[in-house]
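> Next comes the sequence, and after it the predicted model I'd like to discuss.
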Amino acid sequence: MEPIRVGIIGVGNVLNQYLDKIGVHPEVDVVALADVNAAAVAARAAEYSVPKALTPDQLLADPEVELVLNLTPPKLHAPVTLQAIAAGKHVLSEKPFATSLEEAQQILDAARAAGVKVGSAPTTFLGSGMQTSRKLIDDGWIGRPVAAFGSFACRGYEYWHPNVDPFYSPGAGPMLDIGPYLITNLVNIFGPAKRVAASAPRSSETRPRPTADGGFDGVIEIQTPTHVTGTIEFESGGVATVIVSWDVWNHNLPHLEIYGTGGSLATPNPDHFEGAPVVRRGEPRDLSLDMTPPGGGDWRETPITHRDDAYRGIGLAEFGYAIRNGLEPRTGGDFAYHSLEILLAFEASAAQGRHIEIESTCERPRPLPSVGPHEPYRFD
């Protein structure tokens, strides 16, 4: 297959996560980088031996670029994606797909009119840990999946992120930032959702702004919920409980566990591409009055069934393969829109005090074929 020729707009913190292992994916040829910061894009192009360091407008006008990877800040995802579509490019965007359903619908409409493919990260559900989890569930190791629990919780990003204000602005917050890793993996396991119920408070109106020397300088205005919790009901009959928070110092919560009629499965971190799930089949002791305590019983780590050096470049490789072969990418527009609608439904449910029905749907992503550690990745 001729590699898909990729141009990347945005050379910030996440770029290395796409390019550090891009060499394992011969389906991808990164031909250009672009950013409004000319010095930064020149340095990054030299670092990764990318032949062209351009402005965003130059990249969109470059006929060599077929697929744009949009790594701009979240509020620019939709505008940049629409500009790329107008230039006749396919687009894979970092999460979130957009910050509103209106923007997301504009993207889908524009892409269909232009005859191009669009989609969105996160693509961690394509990694070995989550694909192994998917295979174990599909093969019946825990029976029929009926419930799940997922969480990401910490104290917030201001103590380490160099530009934290956008994370606390409208259209951001923990649900749109870290929530996508849970939601996309849950849709990968259960299929499309049908409704959401949630609460979404914030613990304060401002937070102290830390400085590098350990002091504080002014405040950060908090304009988004910082603790979001709720449930998702899926068309398949399963239900998931989700917590994402920037109000928690410490916890003992799992990242993602799936509960079936015959046992339970704890996945690796849904923000990562590697790791092995652990499985615990139902045991007689679980039926006693004194239930087995959390973590008790015979949990067993399973061998992985998929090559485990993908990193974020696997999303580009899968997208490129789909374009070359006339397929819908597993992270394509309907999947991206549906995932975004679920994410936004949490805050809408909290604000309106009711269940929010999910109006869109999507296909459950096709599982990736299993491959060994020295075999090429397969995306058929």
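Looks like it came in fine.

> only C-alpha atoms for contact and neighbour calcs from this point on.
Noted.

> Wait, Val31 touches Ile9, no?
No - the pair Val31 and Ile9 fails to qualify as a contact (C-alpha atoms under 8 Å) at a distance of 11.6 Å.

> Presented hereafter is structure B, for comparison with structure A:
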Amino acid sequence: MAAAEGLGGWVKISAIGAIAIAAAMVSTAVVTVSLYGRKARKLATAVRELEASLAAAHKDSASERRGRTRAQQALRKALAQQNSDEVKQVVESSYPMAPIGTVQSCFSTRNGTPRQPLLVPLARACLVFDPGRVPKEALEGLSEYSHCWILYVFHLNTNLDRLWREPSRSKFKAKVRVPRLKGGKMGVLATRSPHRPCPIGLTVAKVEALDGHALLLSGVDLVDGTPVLDIKPYLPYSDSIRGATVPSWVKAYNTLAVASVSFSPEFSPSFLSCWKQAETQSLYASQDEFQNLIKQVLSWDIRSLSQVNCPHNVSVKHEHESQNAVKGSDDVGDEESYQNLSKKPVSSSGEVVYHLILEGIDISYRIDNSSNILVEKASIFSNNRRLYSYSMWKDKLSNQTHSVLDVESAEEIEEGISLKS
């Protein structure tokens, strides 16, 4: 009897303890839920406040943008209603553009710069962007494209000041002489002449590598020091137009090609001496690669129309400083001097020496009446000081080559698997 009462008492105590523990757990849970609920309400309130603040900011921004747009439209409308020269000048200068970068090209002068892009695959240039205008983040993703468009200024045109400040006195020519027409004239806007109403050029180049604020390009037709206004990626699906047509004179593609390019025995020792001085600043990996560049450039007749019609010896300094714009599809020079030159007989002696300057190296050559070129010798014309040379691009180019090979290998493997299956 006593044992039963003791057992019953222990059961009662155990039940009371269990109830107390349960009550404590419930209390703890209630407190926890209350705390979480309080935090959740605070977070919800904070979120609503942030959303309201963001909406107000968007509203203020939109209002400011609409106000700015209305002000600009009102200003332009007011200016358009006036005809003073001063107001006209303000209107004309209301779209200011400054270069975002500068080209460091293998072409030291206009003479020899290809008339069109991609004609010389080995033609390299480094486009160095202005860090103050173009942050590195703006270039992210560009290296994933194979080619890009480049908008630039024909900064070596001799009439830029007059063209921009006094258009009526710029002596702008509506028609220009075209090499493929052997001096025949064509409307300037139907050509790619550098002498245009607005001297802006458009070209396409192959993207080789990207390093910070520098972009390595190939296949360029840009002279050293060219200011660049903008670049855009090349999109094959929209930029390549199927069925596009051109005039018959443009199709005469080989009219500017030469018959052959060869090197004299005296060229190698003279070029080796120059290469030893220029190697560390060059965009090229070896002497042989640079010589291939020379051959590719001279595979097209780079002479101006005046030089073709009246071959004459010109000093390197004179040719560098005052030669007419050879770069581009057209030659634009003084009409009277062109007519006088065209009346003179073409020399048949083949003794005229021409010059091509690449990366500060003067390449002298001769061309006979059958368009056979003999490269005679090389000499240092100027010492190029480059921020970027081949040694700085070597690793990136090597990695890029490996990546291309890896992709090609993967494609071959996939193709092999599909063939087997």
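Looks like it arrived, so ask away. Note that the structure is predicted; figures quoted are calculated from it, not measured.

> Would you pull the TM-score for this pair?
In this superposition the chains share a TM-score of 0.23, using TM-score structural alignment, normalised by the length of the first structure; 141 aligned residues with a C-alpha RMSD of 6.8 Å.

> quick one, which of Val31 and Ile9 of the first structure is more surrounded?
Neighbour comparison, Val31 of the first structure and Ile9: the larger count goes to Ile9, with 27 against 20 (by other C-alpha atoms under 10 Å).

> Give me the neighbour count for the closest residue to that one other than its chain neighbours.
Once flanking residues are discounted, Ile9 of the first structure sits nearest to Ala34: 4.7 Å by C-alpha to C-alpha, 6 or more residues apart in numbering. Applying other C-alpha under 10 Å, we find 26 residues neighbouring Ala34 of the first structure.

> correct me, but Ala34 of the first structure touches Arg44?
No - applying C-alpha under 8 Å as the test, Ala34 of the first structure and Arg44 come out as separate, 9.6 Å apart.

> Please identify the helix or strand for Val228 of the second structure.
Per DSSP states H and E: Val228 of the second structure is located in strand 227-233.

> That strand packs against which elements?
In terms of contacts (3 or more C-alpha pairs under 8 Å, 6 or more residues apart in numbering; DSSP states H and E), strand 227-233 of the second structure is packed against strand 101-105, strand 147-153.

> now the angle from it to strand 147-153?
Angle, strand 227-233 of the second structure to strand 147-153, by axes from the mean of the first three to the mean of the last three C-alpha atoms, to 10 degrees: 160 degrees.

> Which residues belonging to strand 227-233 of the second structure are considered buried?
Judged by neighbour count (16 or more other C-alpha atoms under 10 Å), strand 227-233 of the second structure contains these buried residues: 227-229, 231, 233.

> ok, the residues you listed vs Ala18 of the second structure, which is closest?
Lowest distance from Ala18 of the second structure to these (C-alpha to C-alpha) belongs to Pro233, with 74.5 Å.

> And that closest one, how far from Arg366 of the second structure?
Using C-alpha to C-alpha, to the nearest Å, we find Pro233 of the second structure at a distance of 40 Å from Arg366 of the second structure.

> again with Trp10 of the second structure
Distance of Trp10 of the second structure to Arg366 of the second structure, given as C-alpha to C-alpha: 120 Å.

> So which of the two has more stuff around it?
Using other C-alpha under 10 Å as the criterion, Trp10 of the second structure and Arg366 rank with Arg366 on top: 17 against 12.
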